[in-house]
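Undergrad: Give me coordinates for this.
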Amino acid sequence: MTRHPRRRRVTTGTVAVGIVLALAGVLFAANARLAQGQDSRAPQDLSDLAVAASDRLAKLTTQVDALRADVEQLTAAQVPASAAADDAQTSLVELASGRVAVAGPGLTVQLTDAPADSLRQAGVRPDDLVVHQQDLQVVINALWAGGAEAMSLQGQRVISTTAFRCVGNVLSLHGRLYSPPYVVRAIGDPKKLRAALYASPQIQVYLQYVDAVGLGWNVTASSTLTLPAYEGTTDLQYASVPAGIDVLKSTADLPTTRPTSTPSPTAASVPSATSEGSPSAQ
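TA: Now for the predicted structure:
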C-alpha cells in the first residue's frame, strides 16, 4: 500500500491544536468555578484592590474615631473628682513640707535676753540672763502641741527637718546666725496656742526667770499672720517614712518631742548656770 506523508502531517497538527484547545477549555472552566466561589464584589485587579483597601481603611478610621470620642467622654466625666483629689493631696504635701507661703490667725512669741544689770542680784550668773536653745525648743514644742499648723522662727519657715542650735547667745538656723530677740510665729487657733504655752511646765520655769532676772517674754495674738515658704532643700538622705504611717496627717497630729521637766527655782535665790533647774542650761 502506498503511504501519503502529507496526510500524516496534517493529522498530527490537528491533534496538537485539539490538545491546546482542550487545555484552554479546562483552564477557562476552572477559572469560572473559582470566580463563582468568591464574592462577586471582590476586585480582580490591583486598581480595584487599592480602592477596596481604601474603603475598608475609611470604615475602620470612622470606628476608631467613634471609640476615641467615647473614651474622651468617659475620661472627661471622671476628671473633676480625680483632679480635685490630686489638688487636695498636693496642697497637703506642700503645706506639710512648707513649700508654700501661708497666712492665718495665730500667735507671735518673742524671747529676749535679760538686761545686764540683773547681774547685781545675788546668785545670778551671766548664763541666767541669756535665752538659750532649750527655751526656744519648749516654746516651739508647746505651739505644735497646741495645734499650730505652720510656724516660723526668725522669719524662716520651720519644717520637719529644721534644726537650730545656740552658740553662746547666737542662734544658728538654716545656715544663718541670729541675735536676740528671738521671734516665733505660729498659725492656728490663738486661744488654743496660748493655752498650750502656759500649760507647759518648762515655760512656767522660764516665766519664773522672767520675773526674777528680767528675761524677755511677750505673746501677741494676731488675726492674720503671713509665714514665708521654706526656701531650702527638703531632700532626706537617711530618713524614710515607716510602713503604715500616713504622711499627709495634719501637723497638729504629728508627734512632738518635749524636753524633760526641770524643777522651779525658789523666789529667794536664782540657781546657777550649771544647776539642773536653770532654764538657760543647754
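Undergrad: When you work out contacts or count neighbours from here on, use the C-alpha atoms and nothing else.
TA: OK.
Undergrad: Reduced to three states, what does G147 come out as?
TA: For G147, the assignment made with DSSP: H, G, I helix; E, B strand; the rest coil gives coil.
Undergrad: To compare against the first, here's the next sequence to fold:
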Amino acid sequence: MADSSPADRNPGLLAQFLLPRRRPGRKPGWSAIVPLVVVAAGFLFATTASTARGTQLREDRRVQLSDAIRQRQADVARSEKRAAALRAEVEDDTSRQGRNDARVRDQQKRADGSKATAGLTAVHGPALTVTLNDAPRQPDRQLPTGATADDVVVHQQDVQAVVNALWAGGAEAMSIMDVRVISTSAVRCVGNTLLLSGQVFSPPFVIVAIGDRGRMNAALDTAPGVRAFRAAAKDWGLGYEVKEDDDVRVPAYHGSSSLSDARVPR
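TA: Got it, this is the predicted structure:
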C-alpha cells in the first residue's frame, strides 16, 4: 500500500491551501467600502431628485436638444441671408468699378459667359423628377417582418445613386429640394435628414434634373445603386417615384462658390 500524502494525514493542511488567507486581526475590505457606496448612492439619488423636480430628465434633455437644433438652424439661416447680402454688395461694387476700368470689365464679361455652365443662372426645360421617401411608420411602430431600422429610411448613398445616374444620363441642370446642384455641392445625410448647402431637409427628398428624359430614365434603370433602392422599396415600403415634366424651372445657385481646396486629377 502506498504511503498516505501529508494532506491525507492532516485534513487541515488541505484546507489551508484551498481557503484564502487573511491576516489575523484585519477586517475584510468590504466592511469599509459598503458604507461609502451607500452614502454615495444616497447622494446621487438626492441630487437627481432635486434636479428633476418631479420631471423626467431624459424627456427634458430631448426638449433642450430640439430647442438647440432649432436655434442653430435659425442662426444658419441668418448667416446665409447675411452672406447673400454681402455677395450682392460685392457684385454691385465690382459692376461700378467695371464702368471705369477696362480690365475689370473684361473679366466681368468672361465671368458672365461662364455663369450658365457653373449653375449660377436659372434654367428651364423638360425634366425628370425623382422622389425618395422613408417607409411609412406602422401604427404600432413595429418594423416590417425581417427589416431593421436602417432598411426603412433613405440613406446618403441612395440620394447619391440617383444624382450620379442622372448626371450619367446627360442631365444638364439639377436641383435637390429646390437647391441648385453645382460642381462643389456635396450630398450628406445625418440619420434620415439631408444636409445640402448649409440647410437641413427631411424626406421626402425631391430631385429634379433637366435634360433628355429618355437617356436619364435609361440611366436610372441600369444604375446598380438605384436598382438596389427600388428592390428595397418593394421589400420594405420605401417611396420611389419618377415623374416626367415638359417644362420645369431649376433655380440658380445662390450660395458661396469659393473653393477651400482642390486637387489636380491624374
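Undergrad: Map G191 of the second structure across to the first structure for me.
TA: With TM-score structural alignment defining the correspondence, G191 of the second structure maps onto G168 in the first structure.
Undergrad: Oops, could you answer that again for A173 of the second structure instead?
TA: Using TM-score structural alignment, A173 of the second structure pairs with A150 in the first structure.
Undergrad: so the equivalent of E94 of the first structure over in the second structure is in which element?
TA: Using TM-score structural alignment, the equivalent of E94 of the first structure in the second structure is K115. If you go by DSSP states H and E, K115 of the second structure is part of helix 102-118.
Undergrad: What is the mean deviation of the helix or strand just after that helix from its aligned residues in the first structure?
TA: On the C-terminal side of helix 102-118 of the second structure, the closest following helix or strand by DSSP H and E is strand 123-133. Superposed on the first structure, strand 123-133 of the second structure shows a mean distance to its aligned partners of 0.5 Å (mean C-alpha distance after the TM-score superposition for the first structure).
Undergrad: one step back: A122 of the second structure versus the match of E94 of the first structure, what's the distance?
TA: 10 Å (C-alpha to C-alpha, to the nearest Å).
Undergrad: swap in E91 of the second structure?
TA: Taking C-alpha to C-alpha, one finds E91 of the second structure at 18 Å from A122 of the second structure.
Undergrad: Then F229 of the second structure?
TA: 30 Å.
Undergrad: now R99 of the second structure
TA: Taken as C-alpha to C-alpha, the span from R99 of the second structure to A122 of the second structure is 26 Å.
Undergrad: Between the two, which is the more surrounded one?
TA: A direct count of neighbours by other C-alpha atoms under 10 Å for R99 of the second structure and A122 places A122 higher, at 14 against 11.
Undergrad: The more buried one and P251 touch, don't they?
TA: Yes - under the criterion of C-alpha atoms under 8 Å, A122 of the second structure makes contact with P251 at 4.4 Å.
Undergrad: Provide the aligned range in the first structure for the lengthiest helix in the second structure.
TA: Taking DSSP state H as the criterion, the second structure has its longest helix at helix 57-100. Under TM-score structural alignment, helix 57-100 of the second structure has no counterpart anywhere in the first structure.
Undergrad: now for that helix, which elements pack on it?
TA: With contacts taken as 3 or more C-alpha pairs under 8 Å, 6 or more residues apart in numbering; DSSP states H and E, helix 57-100 of the second structure sits against helix 102-118, strand 199-201.
Undergrad: for the ones you listed, which one sits closest to S258 of the second structure?
TA: Of all those, it is helix 102-118 that lies closest to S258 of the second structure, at 12.0 Å by C-alpha to C-alpha.
Undergrad: any idea of the angle that closest one forms with strand 123-133?
TA: Put simply, helix 102-118 of the second structure runs at 50 degrees to strand 123-133, going by axes from the mean of the first three to the mean of the last three C-alpha atoms, to 10 degrees.
Undergrad: tell me which residues in helix 102-118 of the second structure are buried?
TA: 104-105, 118 (16 or more other C-alpha atoms under 10 Å).
Undergrad: give me the number of residues near G214 of the first structure?
TA: The burial count for G214 of the first structure: 19, using other C-alpha under 10 Å.
Undergrad: Counterpart of it over in the second structure?
TA: With TM-score structural alignment as the criterion, the equivalent of G214 of the first structure in the second structure is G237.
Undergrad: from what I can see its match touches A135, true?
TA: Yes - counting by C-alpha under 8 Å, G237 of the second structure touches A135, with 5.0 Å between them.
Undergrad: tell me, what's touching those two both at once?
TA: Taking C-alpha atoms under 8 Å, 6 or more residues apart in numbering as the contact rule, G237 of the second structure and A135 both touch V152.
Undergrad: A221 of the first structure is in what secondary structure piece?
TA: Residue-wise, A221 of the first structure maps onto strand 216-227 under DSSP H and E.
Undergrad: Helices of the stretch 151-266 of the second structure, residue ranges please.
TA: Using DSSP state H, counting those that start in this stretch, the helices of the stretch 151-266 of the second structure run over 156-168, 213-222, 224-236.
Undergrad: Give me the mean deviation of the last one from the first structure.
TA: Read it as helix 224-236 of the second structure. Mean for helix 224-236 of the second structure is 0.9 Å (mean C-alpha distance after the TM-score superposition for the first structure).
Undergrad: returning to what we had before: residues near the match of G191 of the second structure, how many?
TA: If we define neighbours as other C-alpha under 10 Å, then G168 of the first structure has 13 of them.
Undergrad: how far away is it from L129 of the first structure?
TA: 12 Å.
Undergrad: cool, V100 of the first structure as well?
TA: In terms of C-alpha to C-alpha, V100 of the first structure sits 37 Å off from L129 of the first structure.
Undergrad: residues in the first structure aligned with the one helix or strand Q16 of the second structure maps to?
TA: Assigned by DSSP H and E, Q16 of the second structure falls within helix 11-18. Counting by TM-score structural alignment, helix 11-18 of the second structure pairs with no residue of the first structure.
Undergrad: For A147 of the second structure, give me its contacts.
TA: W236.
Undergrad: isn't there a helix covering it?
TA: No - under three-state DSSP, A147 of the second structure falls outside any helix and is assigned coil.
Undergrad: returning to that earlier point: which one of the buried residues of helix 102-118 of the second structure is nearest to S66 of the second structure?
TA: A118 (36.5 Å).
Undergrad: ok now do the closest one, which residues does it touch?
TA: 182-183.
Undergrad: nearest residue to whichever residue in the second structure pairs up with Q110 of the first structure other than its sequence neighbours?
TA: Taking TM-score structural alignment, Q110 of the first structure has T131 as its aligned residue in the second structure. In space, and not counting its chain neighbours, T131 of the second structure is closest to V206: 4.6 Å by C-alpha to C-alpha, 6 or more residues apart in numbering.
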